[in-house]
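# any chance you could fold what I've pasted below:
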Amino acid sequence: MQRLRAVGAVLTGVALLASVTACGGEDKASSDDPVVVKITIKDGKVDPSGDRVDVGTGQPIDLEVTADKPGELHVHSEPEQQLEYAAGETTLKIAIDRPGVVAVESHELDQIIVQLEVR
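All right, here's what the predicted structure looks like:
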């Protein structure tokens, strides 16, 4: 009897894990909605500061930059991208086609702003 309960518990756990995994994968792959990352650069400081953001492979990403002066973001994807922004508000649209962790940083501030975890 105990053996049947143990087998039942294992099968229930496997079924639950499979349903959670399938559900999470579908959301990422089917989403055409952009992931919005709000970035503020003011007085030589940036927010966020190294946060990780989950995105799907090929999913649109909007980097909404609010800055007190113009500058450039570096996206360490394949190929690398340099994206200029103006003083005020700028929306930079990107997508990453390969899975992995892609850093977005400011070389001027020598700081990683966000890490895009592409799945």
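# only C-alpha atoms for contact and neighbour calcs from this point on.
Fine.
# now the helices for this protein?
2-30 (DSSP state H).
# now the strands for it?
Per DSSP state E, the chain carries strands over the ranges 35-42, 45-47, 51-55, 61-67, 71-75, 81-85, 88-94, 100-106, 111-118.
# I'd like the structure of this one too, to check against the first:
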Amino acid sequence: MTLTRSDARRGGRLRAAGAAVLAAGLLLTAACGQGAAPASAGASEHAAQRHLFVVVGGDKVTGPDVIEARTGETVQIVVTSDVADELHVHGYDRTAELVAGRPSTLTLAAGLPGVFEVEVHENGLLLTRLRVR
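You can find the predicted model right below:
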């Protein structure tokens, strides 16, 4: 069977559409807050900044490149990934298990000023940077 350029373009559009549908479904799941972990000790959940991320096929689909926080603020990083992995915040040395297809929440009190990488550990994906001032 010979594929034409039209077939190749159509296949690429279908893959992109499928990824978009998967990402939208994962984002809706993350937004519902299912599977969210409780806030860490001493952190006020009411004042928490909440940042949602979706990872599909090893790439970030949604979420900010930088999270800005002031010292003392509570930050929640909610990640929904299509594969199991581990979320890691460098400098704070905080981790959260990522279960495939379910949102995972890492909550931390931003007490250490600086810029810290947040990565999906096994994948090596730089998810975002946490900038605390």
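# please state their TM-score.
Put the two chains on top of each other and the TM-score (TM-score structural alignment, normalised by the length of structure 1) is 0.63; 87 aligned residues with a C-alpha RMSD of 2.0 Å.
# related to what we said a few turns ago, between the strands of structure 1, which one is closest to residue 20 of structure 1.
Checking the strands of structure 1 against residue 20 of structure 1 by C-alpha to C-alpha gives strand 51-55 as the closest, at 16.6 Å.
# pull out the buried positions in the closest one.
residue 55 (16 or more other C-alpha atoms under 10 Å).
# circling back to that earlier point, of the strands of structure 1, which is nearest residue 14 of structure 1?
strand 51-55 (24.8 Å).
# how about residues contacting stretch 87-94 of structure 1?
60-71, 83, 85 (C-alpha atoms under 8 Å, 6 or more residues apart in numbering).
# swap the cut-off to 7 Å and go again
60-70 (C-alpha atoms under 7 Å, 6 or more residues apart in numbering).
# just how off-centre is that stretch within its chain?
17 Å (C-alpha atoms, centre = their mean, to the nearest Å).
# tell me the buried residues in that stretch?
90-91, 94.
# need the buried ones from the contacts of stretch 87-94 of structure 1 selected in ChimeraX.
Burial among these is assessed by 16+ other C-alpha under 10 Å; the matching ChimeraX selection reads:
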select :60,61,62,63,64,65,66,67
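# closest to residue 54 of structure 1 among the contacts of stretch 87-94 of structure 1?
Closest to residue 54 of structure 1, out of all of these and judged by C-alpha to C-alpha, is residue 61, at 10.5 Å.
# give the aligned equivalent of the closest one in structure 2.
Counting by TM-score structural alignment, residue 61 of structure 1 corresponds to residue 75 in structure 2.
# can you get me a residue count around the closest residue to its match other than its chain neighbours?
Leaving aside its sequence neighbours, residue 75 of structure 2 sits nearest to residue 49 (C-alpha to C-alpha, 6 or more residues apart in numbering; 4.8 Å). Neighbour count of residue 49 of structure 2, defined by other C-alpha atoms under 10 Å: 15.
# you'd agree residue 49 of structure 2 is up against residue 77?
No - with contact defined as C-alpha atoms under 7 Å, residue 49 of structure 2 does not count as touching residue 77 (8.4 Å).
# list the contacts of the residue nearest to residue 75 of structure 2.
74-76.
# again with residue 69 of structure 2
Residue 69 of structure 2 sits in contact with 110, 131-133, where contact means C-alpha under 7 Å, 6+ apart.
# which of those are conserved in structure 1?
With the contact criterion set to both residues aligned by TM-score structural alignment, their matches' C-alpha atoms under 7 Å, the contacts of residue 69 of structure 2 that also touch in structure 1 are 131-133.
# going through those residues, which ones are buried?
131-132.
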